[in-house]
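Engineer: Using only what follows, build the 3D model:
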Amino acid sequence: MKTRISSVLILTFIFCSTAFAQVLVGPVAGANFSWTSFSDKDLKDEYNVSPVFGYHVGGHLAFKVRKRFFLHTSLIYSTKGKNLKSEAGDLSLKLRYKYIEMPIVYTAYFKGHIGEKEFKYSLGVGPNISYWLGGKGTFENADTHEFHNGPSGVIPVDIVFGKDPGSATENEMVIQRPNRVQFGLNFTAGFLFEPVRYREVVLTLRYELGHSYLSRESDGVFSPTFPSFSESQKIRNQGFRISLAYLIDLKVEERKRGKSTIDRKRPK
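Structural biologist: As a prediction, this is how the structure comes out:
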């Protein structure tokens, strides 16, 4: 059901964009600062979660809805994650997640001035739709030091979906029933500059508040060799993102063609 909703939203914005007076498109990229939050208060007391840096890159689309209101959306590849440590200091789990995401933000623009230079600043809000591709990281606790055959107790791990947890290998964290389509809420603030006519540079700071758990039904399970730890997936992504987009007005040529036709038909 969630996959169908996501597909409908994507198609709606693609096809409806042609009906608006101003449509802008271009690349977007930037940096992420993300972490996860437990739903269980006891786990919050037992573990410390610290943020990690990541990045995102993709394409951006914006179209004018009303005089000062725009709808912004992107299709991006992004990395998120967290560093988790036990309060006792005997466990460390560092994970980096991979996502395909589509943030959708309804944005209002306001004019500002620096001397004689004019710029626009914005505030926005809207949903975030994410598809979880997987991830990897490292794991270390007392069991890894006792049973791992390598030179240290730190082992690399890959996140694996849908596998029987009992068959997890030493380098896998298995999530049997993941929630791969996830939803969140975006709050944004930004600045818009026009270096040349019909070109825009948009700088955006976004806070993402995750709504969906990574899984309601499954923990992250490691090899039976390490039976003392499984990671609760009743956790949500959170984080900040700074993005820079370079946008081109797609309907400039239509306006130019219309103007040329009028000029040719004007009587002398």
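
Engineer: from here on, contacts and neighbour counts on C-alpha atoms
Structural biologist: Will do.

Engineer: ok, which stretches of the protein are helices?
Structural biologist: Counting by DSSP state H, the chain has these helices, from start to end: 2-16, 41-46, 142-147, 252-265.

Engineer: Quick check: the closest residue to residue 101 other than its chain neighbours vs residue 98, distance?
Structural biologist: Residue nearest to residue 101 in three dimensions, not counting chain neighbours: residue 130, with 4.3 Å by CA to CA, 6 or more residues apart in numbering. To residue 98, residue 130 is 10 Å away according to CA to CA, to the nearest Å.

Engineer: One more: residue 165?
Structural biologist: Distance of residue 165 to residue 98, given as CA to CA: 21 Å.

Engineer: Alongside the first, I'd like the structure of this one:
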Amino acid sequence: MKRLLLIAIIACFFSSTAFAQVSFGPKVGANFSKYGYSFKESSDEPEVTFRFGQSVGAVLNLQITSFLAFQPSANISVKGVAHNVNSWNSGQAVYTGYDRVRITYFETPLNLALGIRLGQGQIQVFAGPYLAVAIIGVERWDYEENVNGIREVDKDNKRVKFRNTVSEEDHGDEDVAFYQKPFDYGVNFGLGYKYKHLLFNAGFAMGLANLQPDMSGVEFDPKDYKYSNRTIFITAAWLFGGE
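Structural biologist: Here you go, the predicted model:
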């Protein structure tokens, strides 16, 4: 009986999607992202702020019913984190400057959207998972150290390298700023507005993956230094096809 019920549900889904209105088109957007930290010792967690990044890709709008749509997309999305030091006194020197991390991902959000007609358009509430893989990353910094009026500048940029496990050989690579896991996943949710061929979305993406890699050759537990992506995003898409 349960098997028949499951088959009936699947059949209803595919029969509804067979008659669904399908539209698709390009999508652009902006990200405001940072890392969310959950260290074993909370006092070790750095104070960071959101940094700006862009996203570009394509979205599919599969209108299953008048109020329900499946909206998968494929994006190139820039995330990262910002750290600003306005004036920090170590007791021996005063430090000022900034640090920026920029990670570019290939990302696939898979959202379901519930819509209610509002005026000539439709306001939507959407939610769903996302999967992402890091393509390239870089960290750049510019700090000034002031010791009794003598100033020294530390300014550079180095690449971020992606590893699930950092080997002993990797530890000595001076061209790498730091290591991070390549795969990310999490959940999206937010609000949207669809008007004719235009689709606007604003939401929050909460990463669930611990981006801290394991390290061989040393006593290290990635769970003690967990960090994940946190992103506020806005997007706009132009849809072709459909009604």
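
Engineer: if you compare the helices of the first structure, which one is most tucked away?
Structural biologist: The highest mean neighbour count among those, using mean count of other CA atoms under 10 Å, belongs to helix 142-147: a mean of 14.

Engineer: so how far is it off the chain centroid?
Structural biologist: Mean-position distance between helix 142-147 of the first structure and its chain equals 35 Å (CA atoms, centre = their mean, to the nearest Å).

Engineer: Likewise for stretch 74-84 of the first structure?
Structural biologist: The chain centroid and the centroid of stretch 74-84 of the first structure are separated by 6 Å, computed with CA atoms, centre = their mean.

Engineer: which residues touch it?
Structural biologist: Identification of contacts with stretch 74-84 of the first structure by CA atoms under 8 Å, 6 or more residues apart in numbering yields 28, 32-36, 47-61, 92-104, 237.

Engineer: at 7 Å instead, please
Structural biologist: Residues outside stretch 74-84 of the first structure that contact it (CA atoms under 7 Å, 6 or more residues apart in numbering): 34-36, 47-52, 54-61, 92-103.

Engineer: coming back round to it: nearest to residue 190 of the first structure, out of the helices of the first structure?
Structural biologist: Closest of the helices of the first structure to residue 190 of the first structure is helix 2-16, at 21.5 Å (criterion: CA to CA).

Engineer: what residues does that closest one touch?
Structural biologist: By CA under 7 Å, 6+ apart, the residues outside helix 2-16 of the first structure that reach it are residue 181.

Engineer: and residue 130 and residue 98 of the first structure? which has more neighbours close in?
Structural biologist: residue 130 (24 against 19; other CA atoms under 10 Å).

Engineer: which position in the second structure aligns with that one?
Structural biologist: Counting by TM-score structural alignment, residue 130 of the first structure lines up with residue 132 in the second structure.

Engineer: just checking, its match touches residue 106?
Structural biologist: Yes - assessed by CA atoms under 7 Å, residue 132 of the second structure is found in contact with residue 106 at 5.5 Å.

Engineer: Now do the shared contacts for the two.
Structural biologist: Contacts common to residue 132 of the second structure and residue 106, judged by CA under 7 Å, 6+ apart, are absent.

Engineer: one step back: in ChimeraX, how would I select just the buried ones from the contacts of stretch 74-84 of the first structure?
Structural biologist: Selection of buried members from the contacts of stretch 74-84 of the first structure for ChimeraX, criterion 16 or more other CA atoms under 10 Å:
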select :34,35,36,47,48,49,51,52,54,55,56,57,58,59,60,61,92,93,94,95,96,97,98,99,100,101,102,103
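
Engineer: how about residue 242 of the first structure, what's its partner in the second structure?
Structural biologist: In the second structure, the residue equivalent to residue 242 of the first structure is residue 234, according to TM-score structural alignment.

Engineer: Quick one: residues contacting the residue nearest to its match when sequence neighbours are not counted.
Structural biologist: Of all residues not flanking residue 234 of the second structure in the chain, residue 202 sits nearest, at 4.3 Å (CA to CA, 6+ apart). Counting by CA under 7 Å, 6+ apart, residue 202 of the second structure makes contact with 190, 191, 192, 233, 234, 235.

Engineer: Looking for the alignment partner of residue 202 of the second structure in the first structure.
Structural biologist: Checking TM-score structural alignment: residue 202 of the second structure goes with residue 205.

Engineer: buried residues in stretch 154-167 of the first structure?
Structural biologist: 154, 155, 156, 157, 158, 159, 160, 161, 165.

Engineer: could you dump the residues you listed to CSV with distance to residue 7 of the first structure?
Structural biologist: Compiled in CSV, these are given as follows (distance: CA to CA, whole Å):
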residue, distance to residue 7 of the first structure
154, 40
155, 38
156, 35
157, 32
158, 28
159, 25
160, 25
161, 22
165, 31
